[in-house]
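[1] kindly generate the corresponding structure for this input.
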Amino acid sequence: LALSLRAWAELYHLFLHHESEKIMLTLVNFNLINLTKSIHIKADYYSKRKKVSSFKKK
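    Modelled structure (predicted):
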């Protein structure tokens, strides 16, 4: 999801010149996949941290 401004500008130009729905759909799917991945990674990370902190308390 961390696309640079320049990358976004280039994509925006693509939309303006081609108005390709395929590009749009690909981008949306790509972003959704990345978003769900990062959410899973974060959830996994936090659950591991919670386990570690609960071990430390005992």
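[2] all contacts plus neighbour counts: C-alpha atoms, from now on.
    Noted.
[3] please identify the buried residues of whatever helix or strand K42 lives in?
    Element membership of K42 [criterion: DSSP states H and E] is helix 21-57. Residues of helix 21-57 include none that count as buried (16 or more other Cα atoms under 10 Å).
[4] how far does it sit from its chain's centre?
    8 Å (Cα atoms, centre = their mean, to the nearest Å).
[5] this one as well, want them side by side:
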Amino acid sequence: MIGELVHAYVGSGGSVVLVSHDRGIVRELADQALVLDKGQLVAIGAPDEVEYLEAR
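    Coordinates of the predicted model:
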């Protein structure tokens, strides 16, 4: 449901800031992801790139 709403909104020219701990949702919906650890930015990029960086 949320995915459909986000896709529809973005498709009409809108932007969305999504906060989630669910990596599947982030991979499905995000063009770009930021990862924070204790409030510090540790990674930024495409969701698959960020996940790769986190795993290292």
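[6] TM-score for the pair, please.
    Once superposed, the chains reach a TM-score of 0.31 (TM-score structural alignment, normalised by the length of structure 2), with 23 aligned residues with a Cα RMSD of 2.3 Å.
[7] coming back round to it: which strands and helices lie in contact with the helix holding K42 of structure 1?
    Counting contacts by 3 or more Cα pairs under 8 Å, 6 or more residues apart in numbering; DSSP states H and E, helix 21-57 of structure 1 packs against no other helix or strand.
[8] go again with 10 Å.
    helix 5-18 (3 or more Cα pairs under 10 Å, 6 or more residues apart in numbering; DSSP states H and E).
[9] what is the orientation angle of the helix it packs on with helix 21-57?
    150 degrees (axes from the mean of the first three to the mean of the last three Cα atoms, to 10 degrees).
[10] excluding its backbone neighbours, what's nearest I44 of structure 2?
    Sequence neighbours aside, L34 is the residue nearest to I44 of structure 2 in space, at 4.4 Å (criterion: Cα to Cα, 6 or more residues apart in numbering).
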